[in-house]
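Need coordinates for the below:
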Amino acid sequence: MSEAPKPGSYAQTDPTIVASYPTTLPSATPVSRKKPTLASFSLEGKTAVITGGARGLGYVMTQALVESGADVAIVDLNGDEAAKAASRLLEQWKSENTDADKLPVITSHKADVSNAADVDRVFAEILAAHNNHVDTLVTSAGLCENFPAEQYPPDRLQYIMSVNVNGTYYFAAALAKHLIAVKKPGSMVFIGSMSGAIVNIPQPQAPYNASKAAVRHLASSFAVEWAQYGIRVNCISPGYMLTDLTKRILEERPELGEKWRSLTPVGRMGDPKDLMGAVVYLSSDAAGFVTGAELRVDGGYTVT
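The predicted model follows:
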């Protein structure tokens, strides 16, 4: 019986293996390959409704949608502020672009998102203003209040739920009805909060936290229910953001800012512009296989 070759010694024990290989290798032949491309992040050809789009985070996200090519309908409880926001965004676009043929359509609308009848009214108004073409929704309208849980006024409890939860539901249902009727796909981005998954400290805000948890789960539920119609539904959950309102609060209570920053791994609060990429991504075809997802933009707060 011949001795088994030692590991790594095949060339010595079986010269036929060596003989089977050429002594010189042929030069490499270039392979023609198609350059890889990503799905489009452009929102050209899309029309987006954004609630609470006149101020704060909503305005910055509206700006992102316009800069990415979308037509937009700004909905706000303050109709004058919505009109000013639309005018400001249009003037900004003109100052940065020279192609008049691609001038975006930016309309403003006044509505109470907590009132179902008002939502139906304004959605019909938006469809008329945009040639019956709406395929994208961003629900940024919302409010937050701080009361100890045992002292929360019942009327305020009802109101915060009506705006944050019902308002999201009413607008989502309005767009879904439209898209199902015209047999077109669409995208919805709900603005939740990291407060839907954690309990903020030191401020007491139990109803707000509960409302954002509901928004988060509405996105998941609608994503499953409406997937058959080609409607994607996702949720962005921001962390602490330095909006104008937050800045005013921190001027009076700077210790809150110190606490919030200390609990955020990146060591700072978010800039509203940190949400621009997130809302464009989830609204665009680049996220065509993304639905029922929650994208947390919180500087790592919720993973510590």
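
From here on, just use CA atoms for contacts and neighbour counts.
Noted.

helices and strands around the longest strand anywhere in the chain, which ones?
Ranked by number of residues, the top strand in the chain under DSSP state E is strand 231-238. Strand 231-238 is packed against strand 186-191, helix 206-226, helix 276-283, strand 294-297, with contacts defined by 3 or more Cα pairs under 8 Å, 6 or more residues apart in numbering; DSSP states H and E.

to compare against the first, here's another:
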Amino acid sequence: IKSIALTADVSKPEDVQRMVDTIVARWGTVHIACNNAGINMNSASEDTSLEEWDKTFNVNLRGLFLCCQAAGRIMLNQGYGKIINTASMASLIVPHPQKQLAYNASKAGVVKLTQTLGTEWIDRGVNVNCISPGIVDTPLIRSKDLRPLVRRWLGDIPAGRLAQATDLQAAVVYLASEASDYMTGHNLVIEGGQSLW
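Just a heads-up that it's a prediction; the model follows:
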């Protein structure tokens, strides 16, 4: 597998364009784009500063838009491409007990952006879909301080466990493959049933 690592601030158009230009210079085109950058800063709604709101939206929604647009232009020109965005089950429900107004609103925006691009670009060969993971078991949430919160979350998940990265991988492969050619603008929810309660 040949790969390249690039550092970029997805909220800056010039960084996004440099990233895409580097990929095109190396491999000639872009067939698949998976937009997964995101941040979350937990604040009560009445305490959410404009700075927190802007920072969250700059990465989660503006950055995703810029990446979709830069990759999408290449894909539209060649008549083929797959874009997979990462939203969140927070686009469907208000996760609790944590307070995360800016995150929830930005991820709802990711779903609507995905739906809009999905309808605009499908007839030109570009599929745009998103996944909405539940809470994923990563080192970030294994701290001692978060253990009570994790126990609370587990009580809200019918599957009785947090998502593993492997639970998301097959969905991304499906959305990147020709098997999903007739799917566009879809929000594939992978959260162990948590949004059903």
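
Mind reading off the mean deviation between the longest strand of structure 1 and structure 2?
Compared with structure 2 after fitting, strand 231-238 of structure 1 has a mean deviation of 0.4 Å; criterion: mean Cα distance after the TM-score superposition for structure 1.

what residues does that strand touch?
Outside strand 231-238 of structure 1, the residues that touch it by Cα atoms under 8 Å, 6 or more residues apart in numbering are 176, 179, 185-194, 196, 216, 219-220, 222-223, 226, 275, 278-279, 282, 288, 290-298.

Following that strand in sequence, what is the next regular element?
Toward the C-terminal end, the helix or strand that comes next after strand 231-238 of structure 1 (DSSP states H and E) is helix 244-252.

quick check: angle from the helix or strand just after that following helix to helix 244-252?
Scanning the chain past helix 244-252 of structure 1 towards its C-terminal end, the next helix or strand to appear is helix 254-262 (assignment: DSSP H and E). Interaxial angle of helix 254-262 of structure 1 relative to helix 244-252 (axes from the mean of the first three to the mean of the last three Cα atoms, to 10 degrees): 120 degrees.

Alignment lookup: Ala87 of structure 2 to structure 1.
Applying TM-score structural alignment, one finds that Ala87 of structure 2 aligns to Gly192 in structure 1.

how close does the residue nearest to its match when sequence neighbours are not counted sit to Arg216 of structure 1?
Leaving out its chain neighbours, the residue that sits closest to Gly192 of structure 1 by Cα to Cα, 6 or more residues apart in numbering is Ser237, at 4.6 Å. Look at Ser237 of structure 1 and Arg216 of structure 1: by Cα to Cα, to the nearest Å, they are 8 Å apart.

any residues in contact with both of these two?
192, 196, 294.

Quick check, the second one in contact with Ala210.
Right, the one you point to is Gly196 of structure 1. Yes - between Gly196 of structure 1 and Ala210 there is a contact at 6.4 Å, judged by Cα atoms under 8 Å.

follow-up on the earlier one: of the shared contacts of Ser237 and Arg216 of structure 1, closest to Pro202 of structure 1?
Within those, distances to Pro202 of structure 1 taken as Cα to Cα reach their minimum at Gly196, with 15.9 Å.

okay, now the closest one: neighbour count?
By other Cα atoms under 10 Å, 20 other residues sit near Gly196 of structure 1.

Then Trp27 of structure 2?
By other Cα under 10 Å, the residues close to Trp27 of structure 2 number 10.

Work out for me the element Val72 of structure 1 sits within.
With elements taken from DSSP H and E, the one containing Val72 of structure 1 is strand 71-76.

Check which helices and strands that strand is in contact with.
On a contact count with 3+ Cα pairs under 8 Å, 6+ apart, strand 71-76 of structure 1 meets strand 47-51, helix 56-67, helix 79-96, strand 106-110.

The third one corresponds to what range in structure 2?
Under TM-score structural alignment, there is no match for helix 79-96 of structure 1 anywhere in structure 2.

Give me the distance from that helix to the chain's centre.
22 Å (Cα atoms, centre = their mean, to the nearest Å).

quick one: that helix to helix 56-67, angle?
If you take the same axes, to 10 degrees, helix 79-96 of structure 1 sits at 40 degrees to helix 56-67.

Same question for helix 79-96 of structure 1: list its buried residues.
By neighbour count, and taking 16 or more other Cα atoms under 10 Å as the criterion, the buried residues in helix 79-96 of structure 1 are 79, 81-83, 85-86, 89-90, 93.

between those, which is closest to Ala11 of structure 1?
Closest to Ala11 of structure 1 out of the buried residues of helix 79-96 of structure 1 is Trp93 (70.6 Å), distances taken as Cα to Cα.

Distance check, the spatially closest residue to that closest one that is not a sequence neighbour against Met276 of structure 1.
Leaving aside its chain neighbours, Trp93 of structure 1 sits nearest to Glu67 (7.5 Å; criterion: Cα to Cα, 6+ apart). Note on Glu67 of structure 1: its distance to Met276 of structure 1, by Cα to Cα, is 10 Å.

same check, this time on Leu143 of structure 1
20 Å.

do the same with Val224 of structure 1
Val224 of structure 1 sits 26 Å away from Met276 of structure 1 when distances are taken as Cα to Cα.

contact partners of stretch 253-261 of structure 1?
202, 240, 250, 267-269.

next one: stretch 197-206 of structure 1
With contacts defined as Cα under 8 Å, 6+ apart, stretch 197-206 of structure 1 is touched by 144-149, 209, 213, 256, 302.

Kind regards, and thank you for your time.
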